[in-house]
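Asker: Okay, sequence plus prediction incoming.
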Amino acid sequence: MTDGPRTVIVTAYDGAKLMDVAGPMQAFSEARRPDGSPAYQVVLASEDGRTVTTDTGVRLETVRLDDAVRPGVDTLLVSGGDLTHPLTVTESLRSCLAEHLDRPRRLGSICTGAFILAELGVLDGRPATTHWAYCRQLQSEHPAVEVDPDAIFVTAGRVWTSAGVSAGIDMALAMIEEDLGHEAALSVARTMVLFLKRPGGQSQFSVELRQQMRDVHGRFDELHDWIRANLGADLSVPALAGVARMSPRNFARVYLRETGESPARAVEKLRLAAARRRLEHTDDPVRVVARHTGFGDDERMRRAFVKALGVSPQDYRSRFGRPGD
């Protein structure tokens, strides 16, 4: 442990999202060392140290980034903003950041702040994430980045990236746990009335919503409704093609083109979503949930949960099930 509080710098600019700035700052500000003293000195910085106006209209006082980044700075975080603004909004900030990227022990971004790090080349060859709505754009504009569209946050050596809004707090809690240990992070989570850690790899939004947004033309809406109502049926490509009144080969090709994933992958995700709902809202045994949602047996469902969410069905229920289950 360092002698004094670790310095955490959060960078902001006009149009930065208030929650991206305030959420992590609050988490770090709540952290305490064993003697009760603050564990972090949290600094809000901008390129020129002027007052910045966030996306909500709230104005925040800042200090100059050049003055804030002193030797020994521990963590530098880049907040996200509205991507409808042109990149010129952060062009000058990026130039300023480029001079300081090697100084912090740890570097990170919140939400669309990943685009700023990507523009600086920090994320090249690394796994990273951002808000689910912009993952495809990040991958398209920066093909050297290994974009993970599902993760709440991603660590790659000294570089951390998080998904949207509240995920910045999840990432901050994980950093606190790495620095100070489990109990210190748990204390912050309790103070802020939060889960200490959402399951690793937990999807940023529901499978159903993902399916709706990818199938923008709604071509397979009726098929998806049929699958949800028949999760225990034969859901092979030939069977689904028959329901869609298409040849199996044409169905597989068109489905992949319209939704961005194979029919088999979509079926597993819909079964997973149904299993999650049952685990959250019923006290059915896991083996019964597996049977009703088409997994067949609890071991197959367990493997699907671990692969997609990073936790077993039992662990998922303990976090998100009804109180008392």
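Answerer: Thanks, I have it. Residues are numbered from 1 along each chain as shown.
Asker: When you work out contacts or count neighbours from here on, use the C-alpha atoms and nothing else.
Answerer: Noted.
Asker: and E146, what does it touch?
Answerer: By CA atoms under 8 Å, 6 or more residues apart in numbering, the contact list for E146 reads 124-128, 139.
Asker: any idea which helix or strand carries D170?
Answerer: According to DSSP states H and E, D170 maps onto helix 167-180.
Asker: can you check L77 too?
Answerer: L77 is part of strand 75-78, with elements assigned from DSSP H and E.
Asker: who does that strand touch, helix- and strand-wise?
Answerer: Counting contacts by 3 or more CA pairs under 8 Å, 6 or more residues apart in numbering; DSSP states H and E, strand 75-78 is packed against strand 6-11, strand 106-109, helix 113-119.
Asker: Past that strand, which element shows up next along the chain?
Answerer: Counting by DSSP H and E, what follows strand 75-78 is helix 88-98.
Asker: Including mean neighbour count and distance to E99, could the helices and strands packed on strand 75-78 go into JSON lines?
Answerer: Converted to JSON lines, the helices and strands packed on strand 75-78 look like this (neighbours: other CA atoms under 10 Å; distance: least, CA to CA, whole Å):
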{"stretch": "strand 6-11", "mean neighbour count": "24", "distance to E99": "14"}
{"stretch": "strand 106-109", "mean neighbour count": "24", "distance to E99": "13"}
{"stretch": "helix 113-119", "mean neighbour count": "24", "distance to E99": "13"}
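Asker: In addition, the following structure is provided for comparison:
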Amino acid sequence: MRTVGCVIFDGVRPFDYAVIGEVWANRESRPGLPAFELRICGPAGARVRLGGGLERVPDFGLDALADCDLVVVPGMERPDEPGDPAVLAALRAAHERGVTLASLCAGAFLLAEAGLLDGRPATTHWAFTDRLARRFPAVDVHPEVLFTGEGGLWTSAGVAAGIDLCLHLVRAAHGERAAAAIARAMVTAPFRSGGQAQFIPSPVPQPTEADDPLARVRTEVLAALDTPWTVRRMAALAVMSERTFARRFTATTGTTPLRWLLDQRILTAQRLLEDTDLPVDTVATRCGFSSAVSLRPPFTTRLGIPPREYRRTFRGRDAGVS
């Protein structure tokens, strides 16, 4: 996934446009990352009025989307307005050529208007999910997730969820090391799973880990992933009942304890497969799986390829080469 097209048009949200640039534009301050080509595409020669009074002349016409590896549609400030027919046609043509398409925030409305999300799971900012479902009843709208996708079509919720999706796409194509390096440069969380809740009722943690039993649990679990953790065992560490612990954990993190645990085990397995020569069975047991056989199904479901193939793809690869 080297050539990335960003579609711009009147009303694009500047934040989403900036996120795409931060993730895929080459930076001298990020050595060792893949050499991306970011194409800013729009109606040829037309000055685009972004939100907030900003303007931008696209570097490429819409025809440049056809041979991209990935096309990203930023969110728009007025999702109820009809999309530019030329942009809709270009998105359809890119999809027909097998290009992966992704939208940030209300950009899902454009993919839906192009007819590309019919019968597929999709999401958008929580404030727009009802509107998306009413306007496009053939779309399977998931209002509760950060991002979702299948078959080369991805959508994300608002603001930070767009960053999560972009990092997920980098991780899937170039490995955990590349995604983590970009996240570190952006000073953002390197991993949040797509199924995590869009908003959390109590998002601000306690000031110190010593005062926050849930933070202590997460720290201890991460330090001993090979332990056979259960909700009961984690609740005991927090000195809570299982029900109270599960409720507070979900309210704080946006995901359940066991889903969070599986996410961390898979993420750690990715890192070990990329950065060490440990046998896959050893990687599996260090991450809390009984064997490579038990690691394979959840790993493959999450990443689309089994552990051994993942290692062949990413082990020892310099992010800037291949």
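Answerer: Cool, the structure landed. Because the structure is predicted, anything quoted here is derived from the model rather than measured.
Asker: TM value for the aligned chains?
Answerer: Here the TM-score for the pair of chains, by TM-score structural alignment, normalised by the length of structure 2, is 0.64; 242 aligned residues with a CA RMSD of 3.7 Å.
Asker: one step back: for the helix holding D170 of structure 1, buried residues please.
Answerer: With burial defined by 16 or more other CA atoms under 10 Å, the residues of helix 167-180 of structure 1 counted as buried are 167-177, 180.
Asker: Just the closest of the residues you listed to V52 of structure 1, please.
Answerer: Among the buried residues of helix 167-180 of structure 1, G168 lies closest to V52 of structure 1 (CA to CA), at 19.7 Å.
Asker: Contacts only, for the closest one.
Answerer: Each residue near G168 of structure 1 by CA under 8 Å, 6+ apart is listed here: 20, 23-24, 110-111, 153, 162.
Asker: Share the number of residues neighbouring V204 of structure 2, please.
Answerer: 9 (other CA atoms under 10 Å).
Asker: Of all the helices and strands packed on strand 75-78 of structure 1, which one is nearest S29 of structure 1?
Answerer: Comparing those by CA to CA, strand 6-11 comes nearest, at 9.6 Å.
Asker: and the next element down the chain from that closest one?
Answerer: helix 18-30.
Asker: what residues does that next one touch?
Answerer: Here helix 18-30 of structure 1 makes contact (CA under 8 Å, 6+ apart) with 8, 10-12, 38-42, 54-56, 58, 79-80, 110-111, 164-166, 168-169, 171-173, 176, 188-189, 191-192.
Asker: Relative to structure 2, what is the average displacement of it?
Answerer: With mean CA distance after the TM-score superposition for structure 1, helix 18-30 of structure 1 departs from structure 2 by a mean of 1.5 Å once superposed.
Asker: right, and the helix or strand after that helix?
Answerer: Under the assignment DSSP H and E, the closest C-terminal helix or strand after helix 18-30 of structure 1 is strand 40-46.
Asker: Please work out the angle formed by the directions of that following strand and strand 6-11.
Answerer: Interaxial angle of strand 40-46 of structure 1 relative to strand 6-11 (axes from the mean of the first three to the mean of the last three CA atoms, to 10 degrees): 20 degrees.
Asker: Check which helices and strands strand 40-46 of structure 1 sits against.
Answerer: When contacts are defined as 3+ CA pairs under 8 Å, 6+ apart, strand 40-46 of structure 1 packs onto strand 6-11, helix 18-30, strand 63-64, helix 65-68.
Asker: wait, which of the ones you listed is closest to V306 of structure 1?
Answerer: helix 18-30 (27.9 Å).
Asker: Next, the angle from that closest one to helix 167-180.
Answerer: Using the same axes, to 10 degrees: helix 18-30 of structure 1 against helix 167-180 is 20 degrees.
Asker: Can you point out the buried residues in helix 18-30 of structure 1?
Answerer: By 16+ other CA under 10 Å, the buried positions in helix 18-30 of structure 1 come out as 18-25, 27-30.
Asker: of all those, which comes closest to F115 of structure 1?
Answerer: Nearest to F115 of structure 1 among the buried residues of helix 18-30 of structure 1: D20, at 14.1 Å, using CA to CA.
Asker: Quick one: map that closest one onto structure 2.
Answerer: When structure 2 is aligned by TM-score structural alignment, D20 of structure 1 is paired with D16.
Asker: do the same with Y134 of structure 1
Answerer: Match for Y134 of structure 1 (TM-score structural alignment): F128.
Asker: what residues are up against that match?
Answerer: A106.
Asker: Leaving aside the residues adjacent along the chain, what's closest to F136 of structure 2?
Answerer: Using CA to CA, 6 or more residues apart in numbering and skipping residues adjacent in sequence, the residue nearest F136 of structure 2 is A112, 6.8 Å away.
Asker: Map that neighbour across to structure 1 for me.
Answerer: Counting by TM-score structural alignment, A112 of structure 2 lines up with A118 in structure 1.
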